[in-house]
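*Asks:* can't give you the sequence, but here's the structure:
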């Protein structure tokens, strides 16, 4: 027995030692790779100093003046000097929490006293909550005050509003609240400057799949894209007295409720998008059916007449001063019967019925995922942007009533010319989403994304995947543009595969299908964001486009010289959309309008970040959750903004978007801090604006954009 016990213990010791050796070997391997990379960077740094300005530009390295360059760190054979192995290892190895662990942490947080009831915190009174003991939030005010983090320096962003702060004691600026204004003495009514929120009754209808879309369904029916089985079932229900649930001005109309088909983004191709030979004859067959059945035409006319009482486009507060942006066109309603019997059998609304938008010469801020949020768009508006567009929203999620997706449609009153961008794979989902947005939101135009390169979008048949399916593109644009009277625009890439551009062959068709404008990103889907945009091809497409279609270019606009070049070389081009250039330096709009290179100081850049933080607190809230949400999106923005190199530090101006920045020192400590590519330094900047980060705080950028033409970009 003793011998067996000794043998077992020896085997356990051996296994443990082997495991420790394996872990140590993996750590050494990671350290060695990091050291090799660091040594390679040092070599490149030494070589870079010896290159001329022209050679640096040829290698896409920013030509920073020599006096601002950082000296290369000391090298050693064993890697011990200049490189801390422990720090490298700690930076490489990050703890990844499981979903179960994250759920457990959320549950523990909800039981904490910091998870205070919003009504109790706002009123400062336990009896303010109508749910009482049934409330799932904490009502312990004293425990909350003890555990609440210290207030942040600054003033409450809601001081300019009438009434008390909506977050009360939970506000991280509660020490600056006005004492004379209390929840008991004045009922708080927040005069919000944001619109396009999701109403609860609308959300419930979407959840229950009882929202009706009469305009979209009519157009889909005429196009032959409506699911016939669903239509028959709806007609049976209607004849049996099962009235569909409607919303708004459509409540008195006779319509068809499609039930589950409202959010059928996964419908088979045969149901929603037939093969090419069938689609070529869809239009004629559909119109022929309508001509032989006048009763159905009368039904369509009733629906159109009921839906003609649309709410005013845009905000009442935005009408003043916007005469130069909106084209003043007289709307003329054409009788429905006459319209469907036109010889060209086109389903798009007559141009005189569209409220046209003139994009020519306007500074257009591109829709930017994650970073193009409402506070960032407000910053760009203050710096000179003319047109803004919300982040891309998925049609399926909008039709399911997801609050997080509807938040992407929010609009601020300062956005006097605002559009939303949607993305969908099938005509039915896009058309219904367009009708829903037109009914519930105040927007000036609706943009359909047909160029998104993200895998999760492309694999569902949306985004740039549509570039390989021109007939489905046709059905989506036709059904969407005929459903609403607002301008429908399209954003595309040059093609799906590199070297196989195809938009030039579709540019005339896109206009005939009903689009008012098209934005062409000068890269293929396969390129993502690598290599320079092909502006020669954009010019080619702009020259082929009919006069009725406005063409905008997109890609690598990073200075007013880039803007001037594109507008002068191709007069047929209406404007250039500005995307990543605005993330790195949002004052590019000011530079274009004032026709100058702005050598902006670090203090001025910090003031812009302060404006973003204030706008973020107004948008996401001034409590702890709102502060940390604002911090998160600020850090996401800083993961792009650090790439800016001040004008005064460059040997050659302007900076190009594909230039890699060397390690350099700024003209002051703040400028040096803003130039750091370390996430730890970005956190330091956020602490200057939003106070200390919570314990255990970590940040990793959501987007790893291939901004530079490096080896890993292919």
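*Replies:* Everything's here; your move. Since the model is a prediction, treat every value here as computed from it, not as a measurement. Residues are numbered from 1 along each chain as shown.

*Asks:* please count neighbours and contacts with C-alpha atoms only from this point.
*Replies:* Fine.

*Asks:* now do the contacts for the residue lying closest to residue 460 once chain neighbours are set aside.
*Replies:* Distances taken as Cα to Cα, 6 or more residues apart in numbering place residue 425 nearest to residue 460, at 6.9 Å, with adjacent residues excluded. Residue 425 sits next to 265, 460, 461, 462, 463, 466 when contact means Cα atoms under 8 Å, 6 or more residues apart in numbering.

*Asks:* mind listing the strands for the stretch 51-200 of the chain?
*Replies:* In the stretch 51-200 of the chain, the strands defined using DSSP state E, counting those that start in this stretch lie at 194-195.

*Asks:* what subset of the contacts of residue 425 is buried?
*Replies:* By neighbour count, with 16 or more other Cα atoms under 10 Å, these hold 265, 461, 462, 463, 466 as buried.

*Asks:* just to revisit the earlier point, would you turn the contacts of residue 425 into CSV with secondary structure?
*Replies:* Shown next, in CSV, are the contacts of residue 425 (DSSP: H, G, I helix; E, B strand; the rest coil):
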residue, secondary structure
265, coil
460, coil
461, coil
462, coil
463, helix
466, helix
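
*Asks:* would you format the buried ones among the contacts of residue 425 as a markdown table with distance to residue 578 included?
*Replies:* Listed next are the buried ones among the contacts of residue 425 as a markdown table, based on distance: Cα to Cα, whole Å:
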| residue | distance to residue 578 |
| --- | --- |
| 265 | 31 |
| 461 | 26 |
| 462 | 23 |
| 463 | 19 |
| 466 | 23 |
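
*Asks:* pasting the second one now:
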């Protein structure tokens, strides 16, 4: 029986049905989940958020209702906590300054008695390709109730293993990994000082923003003098242009006047726009005033030498720090945090500032920022540069996000049609960031059939100083509905290189993006288009090991057990980032399930008749080469929760995972632009 075009060519012995899975509307679901419920522009509940973060009641049009059909709009995520809450200070062995007024208990014994049993993460050697897939080992010999410690001695805490101590102390769900019972029968915490000292330089996350800095940002007291000076320059230039324009309107010379006299239009008839000056935060007295540094010359900016390096795209929801660590382990050289909104950074949003966190294993790390005007982006860039001083390799401007609620604020791909404003943004951010380079990610244009990037891209470097460019091979209107246009990407690369040669400019790295799913895809597209590399988004979501394939120029028929090892590692990375207490465990579970909602789409190479696999091919129902491979291919979200329980213990009774897409099937990446 002939299968429809675009069907994955699975070998007959693995087919369960000839019916091809339905293609979900990923464009409708894209951006439907945010990490901040009230301040992000992409919302779940049918309300539109303004760039300032406020809610605006919105009645959906017929077209908008249609576009929302592919999304589970009602997704809600709440922190799961212990039934009895132990004060975090007491849990860490400290004294609580609130004493009896503390809202949480200080009774460690009562807390440990009510606390759920420790979670056991199975060792790699305990993983199997047959059910139940993990071996828990033998139970301890029976012990008298009074002899049994209030923790599991077989438990191993990933946070303690990596850092030498666990910041959650008694609240840790893996307490047995860093606790013992002393001679008085009291549970005490263990610290490995040697491991702690090593971890301080190799494992401690960077760019952690403290409460005092956030307070200064929220109260507009965090200094950004370079941005202020630049915005004043822009304001002065704007006022000069307006004055010049006004004078032209007021003084109109009439050629046929007696005695050569001029007549003027009365000034009262001229409409003059009163432009308010930009708002600036109050500064302390002159003795404490932070003044702008001497601007760097373009030649003093750090050069980006990215040719031949692999680049993981900034990804919504899934592209968090634990996932980036996984991709780095597989060979990703350049990583970038999720898109953050300039206005939310300026408001001191704790969630937004969490996006700048970096793990030391990320050798080249950048922050992506979106905004609509210099008054937002330039100050935000200066503050980011100061907060992340020394731990930031580049700042990327998002000029590609296609989501309506971003586009309508003038951000994302809307900047493609505002070249002069974009130029002012790049120049200002370059000044504000000192030697940290500014890069730009963009699409081919806004409207389908009207590509404009070949005109814009040469200006980004030559006129405004962008240090690297990434071009996604689709227009904003196309979203992900058509294949990326790599022939046009080549046209844009040629245009940039031609201007660089004409003006004797140092070449900047140019990366392409779109439909890269295999080593063969990657290297063919690099050769075809002349790009320095490809920013990988969807391919990394479905198979994070694509970076190994690219580096080694091969297609990897990864085994189901190797994939389970990757999931186990993700769980450990998640616990280190989100925490090993009850709330952290279930936050890790949520993001692990988000990752599995993409990874289940991978069709193992050993099941295909034709190699390599293609990203947009939809598979018929199939079974794997073993039980585990079949489970990992399940599109049932309950199976993703089951997989999470292998490493994170049983999910809470009322906890469930709602996929982002109503239809769990092959689809498109959740990349921001």
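*Replies:* Arrived safely. Everything quoted here is computed from the prediction, not taken from an experiment.

*Asks:* care to give me the TM-score?
*Replies:* Once the chains are laid over each other, their TM-score by TM-score structural alignment, normalised by the length of structure 2 reads 0.73; 526 aligned residues with a Cα RMSD of 3.0 Å.

*Asks:* map residue 481 of structure 1 across to structure 2 for me.
*Replies:* Matched by TM-score structural alignment, residue 481 of structure 1 corresponds to residue 430 in structure 2.

*Asks:* so that match makes contact with residue 440?
*Replies:* No - counting by Cα atoms under 8 Å, residue 430 of structure 2 does not reach residue 440; the two are 11.9 Å apart.

*Asks:* now do the shared contacts for those two.
*Replies:* Here residue 430 of structure 2 and residue 440 share no contacting residue, scored by Cα under 8 Å, 6+ apart.

*Asks:* neighbour count: the two, which is higher?
*Replies:* residue 430 (27 against 24; other Cα atoms under 10 Å).

*Asks:* one step back: post-alignment, the helix or strand containing the match of residue 481 of structure 1 versus structure 1, mean distance?
*Replies:* Per DSSP states H and E, residue 430 of structure 2 falls inside helix 419-432. Per the superposition on structure 1, helix 419-432 of structure 2 and its aligned residues are separated by 1.7 Å on average (mean Cα distance after the TM-score superposition for structure 1).

*Asks:* SS state for residue 439 of structure 2?
*Replies:* Residue 439 of structure 2 - assigned by three-state DSSP - is strand.

*Asks:* was I right about it contacting residue 394?
*Replies:* Yes - with contacts counted by Cα under 8 Å, residue 439 of structure 2 reaches residue 394, the gap being 6.9 Å.

*Asks:* ok, those two, which is more surrounded?
*Replies:* Neighbour comparison, residue 439 of structure 2 and residue 394: the larger count goes to residue 439, with 27 against 23 (by other Cα under 10 Å).

*Asks:* rewinding a little: ok, the counterpart of the residue nearest to residue 460 of structure 1 in structure 2 to residue 448 of structure 2 distance?
*Replies:* Under the alignment (TM-score structural alignment), residue 425 of structure 1 pairs with residue 372 in structure 2. Using Cα to Cα, to the nearest Å, one gets 22 Å for the distance from residue 372 of structure 2 to residue 448 of structure 2.

*Asks:* ok, now residue 301 of structure 2?
*Replies:* 36 Å.

*Asks:* go on, residue 160 of structure 2?
*Replies:* The separation that residue 160 of structure 2 has from residue 448 of structure 2, given Cα to Cα, amounts to 52 Å.

*Asks:* ditto for residue 226 of structure 2
*Replies:* Distance from residue 226 of structure 2 to residue 448 of structure 2, by Cα to Cα: 39 Å.

*Asks:* who's more crowded, these two?
*Replies:* residue 226 (24 against 13).

*Asks:* that one: which element?
*Replies:* Per DSSP H and E: helix 225-250 holds residue 226 of structure 2.

*Asks:* who does that helix touch, helix- and strand-wise?
*Replies:* Contact here means 3 or more Cα pairs under 8 Å, 6 or more residues apart in numbering; DSSP states H and E; on that basis helix 225-250 of structure 2 packs against helix 374-387, helix 419-432.

*Asks:* adding distance to residue 577 of structure 2, write those out as a markdown table.
*Replies:* Below are those laid out as a markdown table (distance: least, Cα to Cα, whole Å):
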| stretch | distance to residue 577 of structure 2 |
| --- | --- |
| helix 374-387 | 19 |
| helix 419-432 | 30 |
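
*Asks:* contacts only, for residue 544 of structure 2.
*Replies:* Neighbours of residue 544 of structure 2 in contact, by Cα under 8 Å, 6+ apart: 326, 327, 330.

*Asks:* which of those residues tops the neighbour count?
*Replies:* Taking other Cα under 10 Å to define a neighbour, the member of the contacts of residue 544 of structure 2 with the most is residue 327, carrying 26 neighbours.

*Asks:* OK, contacts around the aligned residue in structure 1 for that residue?
*Replies:* Correspondence of residue 327 of structure 2 to structure 1, assessed by TM-score structural alignment: residue 380. Counting by Cα under 8 Å, 6+ apart, residue 380 of structure 1 makes contact with 365, 582, 586, 587, 589.

*Asks:* cool, residue 613 of structure 1 as well?
*Replies:* Contacts of residue 613 of structure 1 were listed using Cα under 8 Å, 6+ apart, and they are 375, 630, 631, 634, 689, 690.

*Asks:* need the counterpart of it in structure 2.
*Replies:* Counting by TM-score structural alignment, residue 613 of structure 1 corresponds to residue 571 in structure 2.

*Asks:* now that match: which helix or strand?
*Replies:* Secondary structure (DSSP H and E) places residue 571 of structure 2 in helix 560-578.

*Asks:* mean shift between that helix and structure 1?
*Replies:* Averaged out, helix 560-578 of structure 2 is 0.6 Å away (mean Cα distance after the TM-score superposition for structure 1).

*Asks:* now for whichever helix or strand comes after that helix, which elements pack on it?
*Replies:* Next along the chain after helix 560-578 of structure 2, taking DSSP H and E as the criterion, comes helix 582-599. Where contact means 3+ Cα pairs under 8 Å, 6+ apart, helix 582-599 of structure 2 is packed against helix 538-542, helix 560-578, helix 637-648.

*Asks:* can you check which part of structure 1 the shortest one sits on?
*Replies:* Per TM-score structural alignment, the counterpart of helix 538-542 of structure 2 in structure 1 is residues 580-584.

*Asks:* which residues sit against the matching stretch?
*Replies:* Outside of stretch 580-584 of structure 1, the residues within contact range by Cα under 8 Å, 6+ apart are 365, 371, 380, 556-558, 588-589, 637, 640-644, 657.
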